[in-house]
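Enquirer: structure for the following, please:
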Amino acid sequence: MTQGVLYIHSAPRALAPHIEWAAGGVLDVPVRIQWREQPVGRNLLRAELTWRGREETGARLASALRGMDEVRYEVVQDATPKADGARWSCTPELGIFFAATDRAGNIVLTEDHVRGCMERAAATRDPGALQRELSTALGEPWDEDLEIYRHAGEGVAMRWLQRVV
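Expert: Next up is the predicted model:
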């Protein structure tokens, strides 16, 4: 078992019930999310939902929301003794970013991933290419897009939902 948080950074009001339905389908419990206005955009809502479930729960939540193209969200899954943690970030413009994380929440890049960044950068003969490759590998474009939406949610209370297995 693991736990995590589903952050809905921005969603059109009309999609709120669909997000609740999708999360409930993954968690196998009815979900009623406490929505708040998202001050960054007109007619947008934001919410946070803490959850507990099996190790595949984070991936299933991210997949369940994937088709909702106007929603900005993140799923964060804590590491367990058996598995790394994970983070999925999604924006309408960039799509989904996935990264494995360590116990402290740091993104972990594999040796093969770093080598791939180095090879792609070397092929361009551009001095800034490696920095751009590593920036993308670390999810920086997603962080830049989501940062303003994240700040709007500071200080919001969380409610835990647990899937019964």
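Enquirer: rest of the way, CA atoms for contacts and neighbours
Expert: Noted.
Enquirer: relative to Glu111, how far out is the residue positioned nearest the centre of the chain?
Expert: Of all residues in the chain, the one closest to the mean position by C-alpha atoms, centre = their mean is Glu74, 2.1 Å from it. Distance, Glu74 to Glu111, using C-alpha to C-alpha, to the nearest Å: 25 Å.
Enquirer: still on that earlier bit, so the residue nearest to the centre of the chain makes contact with Gly95?
Expert: No: in this structure Glu74 lies outside contact range of Gly95 using C-alpha atoms under 8 Å: 11.3 Å.
Enquirer: on that earlier part again, secondary structure element holding the residue nearest to the centre of the chain?
Expert: Mapping Glu74 onto the secondary structure by DSSP states H and E places it in strand 72-77.
Enquirer: please give me the structure for this one as well, since I'd like to look at both together:
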Amino acid sequence: MATCGVLYIHSATPAVVPHVEWATAGVIGMSVHFDWQGQPAAPGHLRAEVAWSGPAGTAGRLASTLRGWPIRFEVTEDPSPGADGERYAFTPSLGLYHALTSANGDLVVPENRLRMLLATGGDISAALDLLLGGPWDAELEAFRHAGEGAPVRWLHRVG
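Expert: The predicted structure is shown next:
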């Protein structure tokens, strides 16, 4: 099933930019060139947003491919028939975060993860914040605001 989503590269050094485009092209199946803008939240870094369309699972493949680079990014995937939506966030300091999303974009925490949280005890508030991606949101928020009004390019998976 086809779906769509958005890839947000929140910060990348100019030296890494061609590698990010090359890695994304490998997942999307076509040559890509992003509209890179300066990232005010990290002087000397660049940012880009690209909307994509492709088969379900593309967001996961993008996240797996990009997490090896020293960049900050988020990638979303809309729900499609038989597949939940997804959100990935990555920062070099925190690593990769993954959550399922509902049709309206809310994060969905699976029952078994909530049961495990309750069984382990401890600080429930901190554990819930971690399940909801709080540390990633806190680190990425300044980078998100810097991108308001930035141009978005569409990428369509070939074949």
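Enquirer: quick one on the thing from earlier: which helices and strands sit right next to the strand holding Glu74 of structure 1?
Expert: strand 2-12, helix 57-65, strand 85-91 (3 or more C-alpha pairs under 8 Å, 6 or more residues apart in numbering; DSSP states H and E).
Enquirer: Val75 of structure 1 contacts Leu61, doesn't it?
Expert: Yes: the pair Val75 of structure 1 / Leu61 is scored as a contact, 7.2 Å apart, by C-alpha under 8 Å.
Enquirer: spit out the residues that contact these two alike.
Expert: Leu6 (C-alpha atoms under 8 Å, 6 or more residues apart in numbering).
Enquirer: number of nearby residues for Ala119 of structure 2?
Expert: 9 (other C-alpha atoms under 10 Å).
Enquirer: over to Leu107 of structure 2?
Expert: For Leu107 of structure 2, the neighbour count with other C-alpha under 10 Å is 18.
Enquirer: secondary structure element for the aligned partner of Tyr149 of structure 1 in structure 2, which one?
Expert: Aligned by TM-score structural alignment, Tyr149 of structure 1 pairs with Phe143 of structure 2. According to DSSP H and E, Phe143 of structure 2 maps onto helix 134-145.
Enquirer: residues making contact with that helix?
Expert: Contacts of helix 134-145 of structure 2 (C-alpha under 8 Å, 6+ apart): 10-11, 39-42, 72, 89-91, 94, 97, 129.
Enquirer: from those, list just the buried residues.
Expert: His10, Ser11, Gln39, Pro40, Ala41, Ala42, Arg72, Ala89, Phe90, Thr91, Tyr97 (16 or more other C-alpha atoms under 10 Å).
Enquirer: reformat those as CSV; add distance to Ser31 of structure 2.
Expert: Shown next, in CSV, are those (distance: C-alpha to C-alpha, whole Å):
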residue, distance to Ser31 of structure 2
His10, 21
Ser11, 21
Gln39, 24
Pro40, 27
Ala41, 28
Ala42, 27
Arg72, 22
Ala89, 24
Phe90, 23
Thr91, 25
Tyr97, 27
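Enquirer: nearest to Val152 of structure 2, of those residues?
Expert: Distance to Val152 of structure 2 across those (C-alpha to C-alpha) is lowest for His10, with 13.0 Å.
Enquirer: what about that closest one, distance to Val108 of structure 2?
Expert: For His10 of structure 2, the distance to Val108 of structure 2 - C-alpha to C-alpha - is 24 Å.
Enquirer: what angle separates the strand holding Glu74 of structure 1 from strand 2-12?
Expert: Regarding strand 72-77 of structure 1 and strand 2-12, their directions subtend 180 degrees when assessed with axes from the mean of the first three to the mean of the last three C-alpha atoms, to 10 degrees.
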